[in-house]
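Visitor: Structure of the sequence below:
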Amino acid sequence: MSHKNFPMVPRVIFGRGSFNQLNEIIAPKRLSIHAPFIFLVDDVFKGNTSLLSRISLSYDDKIIFISAEEEPKTSQVDQLVEDIILMSKERPSGIIGIGGGTLLDLAKAVSIMLTNEGESKDYQGWDLVKNPAIYHVGIPTISGTGAEVSRTTVLTGPTRKLGINSDYTPFDQVILDSDLTEEVEHNQWFYTGMDCYIHCIESLSGTYLNTFSQSYGDMAYQLCKEVFLDNNLTEEESREKLMMASWHGGMSIAYSQVGVAHAMSYGLAYLLGTKHGIGNCIVFDHLEEFYPDGVKLFKQMKTKHNIELPQGICAHLSDEDFDIMINIALSLTPLWENALGKNWEKRISREKLKSLYQKM
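Guide: Presented below is the predicted three-dimensional model:
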């Protein structure tokens, strides 16, 4: 058998205040005075001088503010690539993504599409990217998605929601500065943190699990339990631990896969535009039958942090709508195989999925 040769992020810097080292880290990577650095920044930071004053722009460098209200789309990636080509005299020296999973995924996708022909929808899938991406840096400002470490960039395309999974996707450099996650709103903190927790549960109970994944998954799981159930952590400790949980959770999936919650939440995201973290929570809340212990603990965390999940988001859907979501969920074969084994198609039916969606 052949083993997966997994690409990791080659350089990472961790610690409060480490964002201040961004300029000295990227300076040697500048290709010429006409090859700008392009900063893709979550637009919540638009008026945030404490963050923006620390990005020093030289020559033709640009900051592009992007809303993370919606999940990233292939059309959005293509538009950004076009804009960047038009505004730059030469191919950029690098793309720096600053934000949550949406911004990090956009930064990864844009850096790939600047060196690969065609449209980003053509690369949704596994190992379709031919040319290495340009230099790209990931700086998470919220913890949980694992986007800072993964080899995928999840995009909603014209026909499906699927990642560009490739060896060229991971960042060349990541900066993990937990001070950047200080302002995150309570519900958002919970939903994105639960993305990490659900990664762990799906990875650790999956058939793809091996010792590599398990060692990272166990660590992320323990960290999540501390962050969401331990009353003795300071704010700073909680932020640092969640940041590391996100990293380990992302690493855990590298060699395994996610499962039922992610498969079904992709359906919600595609049809209803439900954001990833909250979508995972809405689905996971109903998956006792697949993840009994994980869901039980999730409900405890939900109660402890006074989280009210949206109800009835599928109440008004037509049969066609349910079919669209079910088709998307079932198309994610590796996720089902990880969750239920090689004979997964015998264990999950369209009716079963529909009845689960109807509860949400």
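Visitor: For the rest of this, base every contact and every neighbour count on C-alpha atoms.
Guide: Fine.
Visitor: So His248 sits against Ala220, correct?
Guide: Yes. Taking contacts as CA atoms under 8 Å, His248 lies within contact range of Ala220: 5.3 Å.
Visitor: So for the two, which sits in the more crowded spot?
Guide: Ala220 (30 against 27; other CA atoms under 10 Å).
Visitor: tell me the SS of the more buried one?
Guide: helix (DSSP: H, G, I helix; E, B strand; the rest coil).
Visitor: what sits against it?
Guide: Shown in contact with Ala220 (CA atoms under 8 Å, 6 or more residues apart in numbering): 196-197, 200, 244-249.
Visitor: again, only this time at 7 Å
Guide: Ala220 sits next to 200, 245-246, 248-249 when contact means CA atoms under 7 Å, 6 or more residues apart in numbering.
Visitor: For the closest residue to it other than its chain neighbours, grab the count of nearby residues.
Guide: For Ala220, ignoring the flanking residues on the chain, the nearest one in space by CA to CA, 6 or more residues apart in numbering is Ala245 at 4.3 Å. Residues lying near Ala245 (other CA under 10 Å) number 31.
Visitor: Next up, the contacts around Ala245.
Guide: 220, 223-224.
Visitor: these two touch, right, Leu114 and Asp83?
Guide: No. Applying CA atoms under 7 Å, one finds Leu114 not in contact with Asp83, separated by 11.0 Å.
Visitor: who has more neighbours, these two?
Guide: Regarding Leu114 and Asp83, a neighbour count based on other CA under 10 Å identifies Leu114 as having more, with 22 against 11.
Visitor: The more buried one and Phe190, how far apart?
Guide: Per CA to CA, to the nearest Å, Leu114 is found 34 Å from Phe190.
Visitor: repeat for Trp344
Guide: In this view, Trp344 and Phe190 are 31 Å apart by CA to CA.
Visitor: Let's verify Ile38: helix, strand, or coil?
Guide: strand.
Visitor: Can you work out which other helices and strands pack against whichever strand or helix holds Ile175?
Guide: For Ile175, the element it lies in under DSSP states H and E is strand 173-176. Under the contact criterion of 3 or more CA pairs under 7 Å, 6 or more residues apart in numbering; DSSP states H and E, strand 173-176 touches strand 11-14, strand 136-140.
Visitor: That strand: which residues count as buried?
Guide: 173-176 (16 or more other CA atoms under 10 Å).
Visitor: same deal with stretch 261-276?
Guide: Quick answer for stretch 261-276 (16+ other CA under 10 Å): 261-271, 273-276.
Visitor: repeat for stretch 295-308
Guide: 295, 298, 301-302.
Visitor: Let's compare: structure for the following, please.
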Amino acid sequence: MKFRNFKMVDYVVYGRGCFDQLDEIIAPHRKEGAPMVFLLDQYFENDAAFKARIPLKGNDQLLIADVTYEPKTSQVDAIATQLKEQFGTVSGIIGIGGGSVMDLAAAVSLMITNPGKAEDYQGWDLVKNPGVYKVGIPTISGTGAEVSRTCVLSGPERKLGMNSDFTPFDQIVLDPELIKSVPKNQRFYTGMDCYIHCIESLQGTYLNAFSQSYGEKALELCQKVFLNKKEWDAESDEDLMMASYAGGMSIAYSQVGVAHAVSYGLAHVLGVKHGIGNCIVFNHLEEFYPEGVKEFHQMVKQADIDIPQGITKGLTEEQFNTMIDVSLNMAPLWENALGKNWREQMTRERLRKLYERL
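Guide: Coordinates of the predicted model:
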């Protein structure tokens, strides 16, 4: 048996207020004439106080990242091309925001140093050159994007990540203060992304002691935050931030499963964002994860959240077929969920019926 040798994040700083150490953290990585590029979530576009805390120097660039939709390969190419044409190269890319912003930052870092277009690298181990220095700073917790080997992108043909040893960040900054202002619904949907990571990892065929140890801790923290606490407080922010980190580590050495495989199709055809898409799908997966879905329903009720229903009603045959194609392209996810003979179990007809229930 051949074991995968995974590349993880090089450096992690954690603690309330650690964002204010960013200047000294990135200082050794500055190169003369080459700017640091800060990709800031559009959520903070009009937050002058927060923007003033970003350590801009010299010709550094502060770019507002439009995450109305999940990152597109064309968006990555546009930013990378602009930076290369204007500066030749950059000292680093720093993503400050949710999972989409961090995925965008990681992808732009890679496209500064790799030829062609971002869509050329959608898949497993296609990236050949290390990117420029990159930092991930989550301002919402749950996706695990801060520790992921994959930056997920929607391309012209498919939604699929750039999954490589060069994708993980060189540095992440985990400051629980940064997630305190997340709106209730968004916090739930993104938190459930973490919860679903745990269920899919812990019940998958790829499970091992490494992924299990992280997955069990992340699951425990999710249950504490979304089931056992009545009010959200500072401790909840800390717990969810650590759950996101541990959940991301769990799937780094295993995989996700049915909910993620199906939600990729929703995102590609309907533009449904990742967190809410996973919730929409997981809401109907009792046949695969009975205990997890039961507990999920309890969390939904306690949080007083309405999960959208009927979003695939009225779709064309072509749209259904595209969703199915995108989903079935996620072979490692299906194998983790159902085993090596997953193609015999998850036929196009069975997947079509599942999509119709959403």
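Visitor: Please state their TM-score.
Guide: TM-score for the superposed chains, counting by TM-score structural alignment, normalised by the length of structure 2: 0.98, backed by 358 aligned residues with a CA RMSD of 1.0 Å.
Visitor: ok, Trp344 and Phe190 of structure 1, which is more surrounded?
Guide: The neighbour comparison of Trp344 of structure 1 against Phe190 (other CA under 10 Å) goes to Phe190, with 21 against 15.
Visitor: Tell me which residues touch the equivalent of the more buried one over in structure 2, please.
Guide: Alignment note: Phe190 of structure 1 maps to Phe188 in structure 2; criterion TM-score structural alignment. For Phe188 of structure 2, the contact set (CA under 7 Å, 6+ apart) is empty.
Visitor: Just say helix, strand or coil for Phe188 of structure 2.
Guide: On the basis of three-state DSSP, Phe188 of structure 2 is classed as helix.
Visitor: quick one: it from Pro35 of structure 2, how far?
Guide: For Phe188 of structure 2 relative to Pro35 of structure 2 (CA to CA), the value is 36 Å.
Visitor: next one: Ala209 of structure 2
Guide: Distance from Ala209 of structure 2 to Pro35 of structure 2, by CA to CA: 42 Å.
Visitor: Please say which position in structure 1 Asp233 of structure 2 maps to.
Guide: Asp233 of structure 2 maps onto Glu235 in structure 1, by TM-score structural alignment.
Visitor: Repeat that for Asn321 of structure 2.
Guide: Match for Asn321 of structure 2 (TM-score structural alignment): Asp323.
Visitor: Other residues contacting the strand or helix carrying that match?
Guide: For Asp323 of structure 1, the element it lies in under DSSP H and E is helix 319-330. Contact partners of helix 319-330 of structure 1, identified using CA under 7 Å, 6+ apart, comprise 160, 263-264, 266-268, 271, 350, 353-354.
Visitor: on that earlier part again, if I line the two up, what does the residue nearest to Ala220 of structure 1 land on in structure 2?
Guide: Using TM-score structural alignment, Ala245 of structure 1 sits opposite Ala243 in structure 2.
Visitor: Also Cys224 of structure 1?
Guide: Structural alignment (TM-score structural alignment) places Cys224 of structure 1 against Cys222 in structure 2.
Visitor: Check Phe212 of structure 1 too.
Guide: So Phe212 of structure 1 corresponds to Phe210, using TM-score structural alignment.
Visitor: same deal with Lys296 of structure 1?
Guide: In structure 2, Lys296 of structure 1 lands on Lys294 (TM-score structural alignment).
Visitor: For that match, give its distance to Ile196 of structure 2.
Guide: 12 Å.
Visitor: Quick check: Leu57 of structure 1 vs Leu128 of structure 1, distance?
Guide: Per CA to CA, Leu57 of structure 1 is found 34 Å from Leu128 of structure 1.
Visitor: for Cys200 of structure 1, same thing?
Guide: 27 Å.
Visitor: which of those two has more neighbours?
Guide: The residue with more neighbours, out of Cys200 of structure 1 and Leu128, is Cys200; 32 against 13, by other CA under 10 Å.
Visitor: For the more buried one, list the residues it contacts.
Guide: 217, 220-221, 249.
Visitor: Can you find the partner of Ser203 of structure 1 in structure 2?
Guide: With TM-score structural alignment as the criterion, Ser203 of structure 1 matches Ser201.
Visitor: Check which element follows the helix or strand hosting the match of Phe212 of structure 1 along the chain.
Guide: Using DSSP H and E, Phe210 of structure 2 sits in helix 209-226. Downstream of helix 209-226 of structure 2, the next assigned helix or strand under DSSP H and E is helix 234-252.
Visitor: next SSE after that following helix?
Guide: helix 258-270.
Visitor: if you line the two up, which stretch of structure 1 does that following helix fall on?
Guide: By TM-score structural alignment, helix 258-270 of structure 2 lines up with residues 260-272 in structure 1.
Visitor: Structure 1: helices as residue ranges?
Guide: 22-26, 49-52, 74-87, 101-113, 186-204, 211-229, 235-254, 260-272, 276-284, 292-304, 319-330, 333-340, 344-347, 350-359 (DSSP state H).
Visitor: residues touching the aligned residue in structure 1 for Asp170 of structure 2, list them.
Guide: Under the alignment (TM-score structural alignment), Asp170 of structure 2 pairs with Asp172 in structure 1. Asp172 of structure 1 is in contact with 9-11, 135-137, counting by CA under 7 Å, 6+ apart.
Visitor: In contact with Val174 of structure 1, which residues are there?
Guide: Applying CA under 7 Å, 6+ apart, the residues near Val174 of structure 1 are 11-13, 137-139, 148.
Visitor: Highest neighbour count among the residues you listed?
Guide: Busiest of the contacts of Val174 of structure 1 [other CA under 10 Å] is Glu148, holding 32 neighbours.
Visitor: ok, now which ones touch the aligned residue in structure 2 for it?
Guide: The alignment partner of Glu148 of structure 1 in structure 2, by TM-score structural alignment, is Glu146. Going by CA under 7 Å, 6+ apart, Glu146 of structure 2 touches 102, 136, 138, 172.
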